[in-house]
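Undergrad: From the sequence below, what's the structure:
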Amino acid sequence: MPRFSNLALLGLLIPTCQAAGPDLILYTEDLPPFNFQLPDGQISGSVTEKIALISKQASFQYQVVMMPWARALSTARSQANACVYSTARTTEREAWFSWIGPMAHNEGILFSVAERPPVASSLQGAMTARIGGYNGSASAIYLSRRGYNVIMSANHDISIKNLLAGRLDYWLTNRHTANAMSERLGLRGRLVPAIPVVNMELYLACNPALDGQLLKRIRQAYLLLQQNGSLAAVDRKYGE
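TA: Presented below is the predicted three-dimensional model:
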């Protein structure tokens, strides 16, 4: 996995908006390595870089705004020129957006603390376990609606803190995010995958009222970059 302080592509990541304003407002969250904020405030990540390539190919300007995930979803649904990423495509959300992707793969896993005895050996056995989930996350909603004891938090840092303090039995996330946040917080080797939960694909999800010609250009650019290997090259850079 690359160092997250790598600034090599920053000139590509956030195009300078023209005086007339951006064609798109993109809302996202802190979910490394797909999307995350660098110390200087720039937003980077594998999906962010893919969107930058798509923007260049499709010739549109955009602005990225980072906020809590539940608010990012609701804001994108209320603005005609808005999209949100990296968004799990679920049955409930299908009609909410026009979808471009997939941009990344998200395997939801329950993570535990390495030095602590496991609470369960299967997902069914974890029904009463205390599970830390991210508010608005599709995988957290998936478990909660099936009767699991999911304790929602505003960000992953809170869940990790509670997991280490013994106030949670598991933290629900994906392997890539767990590895990235372990590196960020100096916890390498302490947070370990315990129980697989659900697999989901992540997309760029755009408001259905988005200009049809712009949406067509974005989809065509995605397909071209997928076919010529440009998107796969980004995945290799991030170890995905």
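Undergrad: contacts and neighbour counts: CA atoms only from here.
TA: Will do.
Undergrad: chain center to whatever helix or strand residue 84 lives in, what's the gap?
TA: Of the helices and strands defined by DSSP states H and E, residue 84 is found in strand 82-88. The chain centroid and the centroid of strand 82-88 are separated by 8 Å under C-alpha atoms, centre = their mean, to the nearest Å.
Undergrad: one more, for comparison:
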Amino acid sequence: MTNMVPSLLRRSVLLITTLLVSFSPHVSADELVFNTEEYPPFNFSNSAGETDGLSTRLLEAALEDANLSATFRILPWARAYTEARLRGHHCVYSTARTPERQYFFQWVGPLVETDWAAFALADSNIHVTGIEELEGLRVGSFREDAVGHFVKNQGIPILLAAADRENILRLEAGLIDVWVSSETVAKYIAADTGIAVKRLFTFNRVHLYLACHPSVPKEVVSQLQSSLDTLRAEGRDERIRERVLEQWRWDP
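TA: From the prediction side, this is the model:
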């Protein structure tokens, strides 16, 4: 019986040590997860099935320079965003840094800049010049999107899709009258689908970021920000931008 006590104590200490290690707040770079969505040309799945895009390549370069790594995943935006809010060591991009989101995350960026705009089919007889004139029209956005939230906060009801690409199809099908989105993304989707749209007006300019869960070590966030700043100072961000966007020239 006396021999069993030290044995039980040793097992208890081993179990407690294992649990402490398992629940340690430290995370290696290999455990970081970067969620994103199909939001071209900033982030998308290319023909090889790889996560690609302007923001993706900027983050890949920053990770490499900082000697860090992360797993990239493309998900529906609502899930990508929610996971980054609720799951440890997860981040999400390309994310607008709005007042509502500010304190949920640690931020790295900006990665890119874009205008928010309203669109209709090219042959539509809709001619409006501001958000207040959208009243009475069917306006489309998608779940957890900052553009739709912004317009909704101005008092305009929003019809939500699961993903932004669905909105141009809803325009063509006559299910919505106006589509609010990032201008850069809308241009890309219009070119890719072959559906002609016209820009009605622009109403905001925003920067998009990598937004990380508070559990991501601050030194990792700092390293990524420093690497991104160096990329920009050296002009490498512009070279990456040119390579990604050169095939998507579009005259609004």
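Undergrad: Now the TM-score, please.
TA: The TM-score (TM-score structural alignment, normalised by the length of the first structure) is 0.86; 219 aligned residues with a C-alpha RMSD of 1.7 Å.
Undergrad: before we move on, the earlier item: ok, average deviation of the strand holding residue 84 of the first structure from the second structure?
TA: Superposing on the second structure places strand 82-88 of the first structure at an average distance of 0.5 Å from its equivalents, by mean C-alpha distance after the TM-score superposition for the first structure.
Undergrad: Quick one: the helices in the stretch 101-250 of the second structure, in order.
TA: Counting by DSSP state H, counting those that start in this stretch, one finds helices in the stretch 101-250 of the second structure at the ranges 146-153, 165-172, 183-193, 218-233, 236-245.
Undergrad: Ok, which of those helices comes nearest residue 123 of the second structure?
TA: Nearest of the helices of the stretch 101-250 of the second structure to residue 123 of the second structure, taken as C-alpha to C-alpha: helix 165-172 at 10.6 Å.
Undergrad: With the first structure overlaid, report how far the closest one is off on average.
TA: Superposed on the first structure, helix 165-172 of the second structure shows a mean distance of 1.4 Å to its aligned residues (mean C-alpha distance after the TM-score superposition for the first structure).
Undergrad: coming back round to it: which part of the second structure lines up with the strand holding residue 84 of the first structure?
TA: Following TM-score structural alignment, the aligned partner range for strand 82-88 of the first structure in the second structure is 90-96.
Undergrad: Please apply the same query to stretch 212-226 of the first structure.
TA: Counting by TM-score structural alignment, stretch 212-226 of the first structure falls onto residues 218-232 of the second structure.
Undergrad: Any idea which residue is closest to the centre of the first structure?
TA: Residue closest to the mean C-alpha point of the first structure, counted by C-alpha atoms, centre = their mean, is residue 86 at 4.0 Å.
Undergrad: how far away is that residue from residue 192 of the first structure?
TA: 23 Å (C-alpha to C-alpha, to the nearest Å).
Undergrad: can you check residue 34 of the first structure too?
TA: Distance of residue 34 of the first structure to residue 192 of the first structure, given as C-alpha to C-alpha: 20 Å.
Undergrad: which of these two has more neighbours?
TA: Neighbours around residue 34 of the first structure and residue 192, counted as other C-alpha atoms under 10 Å, are more numerous at residue 34. The numbers are 28 against 20.
Undergrad: which residue lines up with that one in the second structure?
TA: By TM-score structural alignment, residue 34 of the first structure lines up with residue 42 in the second structure.
Undergrad: My understanding was that that match contacts residue 55; is that so?
TA: Yes: Residue 42 of the second structure is within contact range of residue 55, at 5.0 Å (criterion: C-alpha atoms under 8 Å).
Undergrad: Need the overlap of contacts for these two.
TA: Residues within reach of residue 42 of the second structure and of residue 55 at once, by C-alpha atoms under 8 Å, 6 or more residues apart in numbering, are 94, 112.
Undergrad: Buried residues of stretch 28-43 of the second structure, list them for me.
TA: By 16 or more other C-alpha atoms under 10 Å, the buried positions in stretch 28-43 of the second structure come out as 29, 32-43.
Undergrad: ok, longest helix in the second structure?
TA: In the second structure, assigned by DSSP state H, the helix with the most residues is helix 4-22.
Undergrad: so it matches what in the first structure?
TA: Counting by TM-score structural alignment, helix 4-22 of the second structure sits on no residues of the first structure.
Undergrad: residues making contact with the following helix or strand past that helix?
TA: The first helix or strand that comes after helix 4-22 of the second structure along the chain, using DSSP H and E, is strand 33-36. Around strand 33-36 of the second structure, the neighbours that count as contacts under C-alpha under 8 Å, 6+ apart are 43, 70-77, 80-81, 84, 89-94.
Undergrad: Just the buried residues from these, in PyMOL please.
TA: Command for PyMOL, covering only those of those found buried under the criterion 16+ other C-alpha under 10 Å:
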select buried, resi 43+70+72+74+77+80+81+84+89+90+91+92+93+94
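Undergrad: Now name the helix or strand holding residue 12 of the first structure.
TA: With elements delineated by DSSP H and E, residue 12 of the first structure resides in helix 10-13, which encompasses its position.
Undergrad: corresponding residues in the second structure for that helix?
TA: Aligning helix 10-13 of the first structure against the second structure (TM-score structural alignment) gives no matching residues.
Undergrad: residue in the second structure matching residue 24 of the first structure?
TA: Across the two structures, residue 24 of the first structure finds its equivalent in residue 32 of the second structure, going by TM-score structural alignment.
Undergrad: So the residue nearest to that match when sequence neighbours are not counted versus residue 93 of the second structure, what's the distance?
TA: With sequence-adjacent residues excluded and distances taken as C-alpha to C-alpha, 6 or more residues apart in numbering, residue 32 of the second structure is closest to residue 70, at 4.8 Å. Separation of residue 70 of the second structure from residue 93 of the second structure (C-alpha to C-alpha) stands at 13 Å.
Undergrad: Pull the number of nearby residues for the nearest residue to residue 238 of the second structure once chain neighbours are set aside.
TA: For residue 238 of the second structure, ignoring the flanking residues on the chain, the nearest one in space by C-alpha to C-alpha, 6+ apart is residue 232 at 7.6 Å. Other residues near residue 232 of the second structure come to 15 when the count uses other C-alpha under 10 Å.
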